[in-house]
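Trainee: return atomic coordinates for the entry below.
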Amino acid sequence: IMAHPLGFYSKQGLNVSVTKTAGWALVRDKMINKEYDASHFLSPMPLAISMGLGSNATPMNVATIQNINGQAITLALKHKDNRDPKNWKGFKFGIPFDFSMHNFLLRYYLAENGLNPDTDVQLRVIPPAEMVANLRAGNIDGFLGPDPFNQRAVYDEVGFIHVLTKDLWNGHPCCAFGTSTEFIQKNPNTFAALYRAVLTAAAMARQPKNRELIAKVIAPSQYLNQPEAVLNQVLSGKFADGLGKIQNVPDRADFDPMPWQSMAVWMLTQMKRWGYVKGDVDYKAIAEKVFLITDARKHMKDLGMPFTAGPTYAKHTIMGKAFDAAKPDEYLKSFAISKVA
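Mentor: This next block holds a predicted model:
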């Protein structure tokens, strides 16, 4: 978003319209129908669309991860003395979309605490902008949503931040910038210019000193339509938690654009774990086809940005457990709660 008001697209010779879209299923449909050229995606969406999960199979690519961390489990204030997830049987939770890190992280967290996310709780797909209203109305007990909506629930005094997703998996991907494989093939120069604009924005957003300006330019109604104070709390990491404390977590949200293929493999293991995909999954082939880490490195190098060289897979730790992308089937078999027989 910030690349638009700050002129990063126009500096690359691009005429870009940034269009607000009501819900992720609509984003998917508009990308498949070529109504949009490129999009801000939930990072698992290009994998799901490429595989034909929930839609016709259309090859999509992740060019960069837009942000890492930047999510939380937010609960209604009436639950502030009920912080143990083992007591959450029967709770109703909002998630933005089935193919989202929000859904996968919430399911992971619940299952690690002994709850089956398919039978012990209800998960409801709610557009993030409507999550706070649903919490206020008592339609849900909580949500695992993207920021700034967790902070907005605190600001509106209807919820509190139970846990930042950073504390479940520090450095986890959140959203991604991507487009269709066809668009890249047909418009290589336009795609390269888009890549440069988005990476330039990421480099600026990584610097804490720029966060206040970013909050200011993305707050208006044509963008996030949120109070600047809410965005400042999220981006600075100095925030009210809704429980009477001010927390200071500078990397609550960060902007590391590296589209690690190991992240894609993890997402695929969770799709398999919860029955979104049946049968054998060629994890490596799908991850390497969809997540363009080699391209990201090339463009980062050209822009003089620091990047991690070497393998295209990284090691990740989720809730204290190491994930080795080379052994996805072993990882899947290690869970007590899953849909995989």
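Trainee: switch to C-alpha atoms for all contacts and neighbour counts from now on
Mentor: OK.
Trainee: wait, a strand at residue 17?
Mentor: No. Assigned with DSSP: H, G, I helix; E, B strand; the rest coil, residue 17 falls outside any strand and is coil.
Trainee: that one and residue 114, how far apart?
Mentor: 45 Å (C-alpha to C-alpha, to the nearest Å).
Trainee: alongside the first, I'd like the structure of this one:
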Amino acid sequence: MSTHLRIGFIPLVDAAALIVAVDKGFAAAEGLDIELVREVSWSNVRDKLNIGLFDAAHLLAPVAIASSLGLGHVKVPIAAPFNLGLNGNAITVSPALHAALMEEIDGDRFDPMATARALARVVAKRKRSGAEPLTFGMTFPFSTHNYQLRFWMAAGGVDPDEDVQLVVLPPPYMVDSLANGHVDAFCVGAPWNSVAVDLGIGHILHFVSDILLSAVEKVLAVRQTWSEQHPDLVTALVRAHLRAAEFIEQPANRPEVARMLSSPERIGVDAGVIQRTLDGRLKIAPDGTMRESKRYLLVGREAAARPDPVQAAWLYAQMVRWGQTPLRPDALKTAMAVFRPDLYDAAIGRAAGTVNAIGAFAGPPFDPNDVAGHLAAFKIGRWKP
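Mentor: Alright, predicted model coming up:
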């Protein structure tokens, strides 16, 4: 007899393993009858997971940490036994901002330091002329998108709290907001960057893998108490999703996966756009310029599915850097404990490799044992030792 579970997701390509696990029957093979519930905002997903309307969720990695620490909402400890994706975000800018950046750039346009410094010059020029600050969309205060935008800007000398405006928008609303001129740029996951390019209203400036070599993006999240009460279900979930991730990573399966994800009740965008995302081959400009990256989105390869507490520590460090929480050793320990490689390893029956190099383009290598030292290396931030 199968166990019925309700799992919430946002229409993004990094929900692929979740969707494929259900639609290809990998979940059913593990005795799971999963009902996938499409949501529009991360606050909806978080709240329904926290109060038990969802048994599990496709969740922003930082939200799992913030929920466990009680930041920005009620405290509900979360366990993340599986990564649904590494990387996958991009920064997309309007044609006007792209032209302004290219006018100011000194260096390679794919070098995030060169574009960040160009942004600083654009911001300074706008201030002198009395223009309104640039507005950047991101998906949630506790999101990789927020931290990735901030990390990039600050490296070039732009203070994200003083020099520009950051606003929260649900992923599916990003494109309309750019088209309507409500934002000048955004950071979001696939496929919404590509949709903006295909409509001729955006240029993909950076893949997030330009900024961070390996950045955990979404996790399969459950309440910690639920994971303790249902260890067999956690094991079944991990096994089903690992099979799905391995299926997705086979290039020959990508057309089928893209068709599955494109259905209206799943992501609901063109299968060709989704396949380009999975292949790491994206159109980055309305004129058809293409760019390829093997690191654009990692679903199962390079041990991407295995949770890494070092990634959790880096995300916690960003929360501290930008004034969302003070630096406390006990909170760092709690944050790292959200990511559960032990549950992953137990489910697959062996210890797997891990990808723990953050690989940021600026600043010192990240050491989770010296978060204060890491933060002290950056001039711009809200944290004070």
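Trainee: sorry, back to before: comparing residue 17 and residue 114 of the first structure, which residue is more hemmed in?
Mentor: Legend: neighbour count by other C-alpha atoms under 10 Å for residue 17 of the first structure and residue 114, higher for residue 114 (16 against 9).
Trainee: identify the residue of the second structure aligned to that one.
Mentor: Taking TM-score structural alignment, the alignment pairs residue 114 of the first structure with residue 157 from the second structure.
Trainee: got the residue ranges for the helices in the stretch 1-150 of the first structure?
Mentor: 8-11, 24-32, 45-51, 101-112, 131-136, 149-155 (DSSP state H, counting those that start in this stretch).
Trainee: the longest helix in the first structure is where?
Mentor: Criterion DSSP state H: the longest helix present in the first structure is helix 188-205.
Trainee: tell me the contacts of residue 119 of the second structure?
Mentor: Residues near residue 119 of the second structure by C-alpha atoms under 8 Å, 6 or more residues apart in numbering: 101, 104, 153, 156, 158.
Trainee: burial count for the third one?
Mentor: When neighbours are defined as other C-alpha under 10 Å, residue 153 of the second structure has 24 of them.
Trainee: measure it to residue 160 of the second structure for me?
Mentor: 7 Å.
Trainee: next one: the second one
Mentor: The gap separating residue 104 of the second structure from residue 160 of the second structure is 19 Å, by C-alpha to C-alpha.
Trainee: these two: which is more packed in?
Mentor: Of the pair residue 104 of the second structure and residue 160, residue 160 is the one with more neighbours under other C-alpha under 10 Å, namely 20 against 16.
Trainee: now that one: how far from residue 136 of the second structure?
Mentor: 10 Å.
Trainee: mutual contacts of these two, please.
Mentor: In contact with both residue 160 of the second structure and residue 136: residue 166, using C-alpha under 8 Å, 6+ apart.
Trainee: quick check: the gap between residue 217 of the first structure and residue 195 of the first structure.
Mentor: Going from residue 217 of the first structure to residue 195 of the first structure by C-alpha to C-alpha gives 21 Å.
Trainee: look at the two and report which has more neighbours.
Mentor: Comparing residue 217 of the first structure with residue 195 by neighbour count (other C-alpha under 10 Å), the higher total belongs to residue 195, at 22 against 17.
Trainee: show me what the more buried one lines up with in the second structure.
Mentor: Match for residue 195 of the first structure (TM-score structural alignment): residue 238.
Trainee: ok, its match - contacts?
Mentor: 81-82, 344, 347-348.
Trainee: so where do the strands sit in the stretch 51-200 of the first structure?
Mentor: 60-65, 68-69, 71-76, 92-95, 122-125, 142-146, 159-164, 175-180 (DSSP state E, counting those that start in this stretch).
Trainee: out of the ones you listed, the one nearest residue 200 of the first structure is which?
Mentor: Among the strands of the stretch 51-200 of the first structure, strand 60-65 comes nearest to residue 200 of the first structure, with 11.5 Å by C-alpha to C-alpha.
Trainee: matching residues in the second structure for that closest one?
Mentor: Under the criterion TM-score structural alignment, strand 60-65 of the first structure matches residues 78-83.
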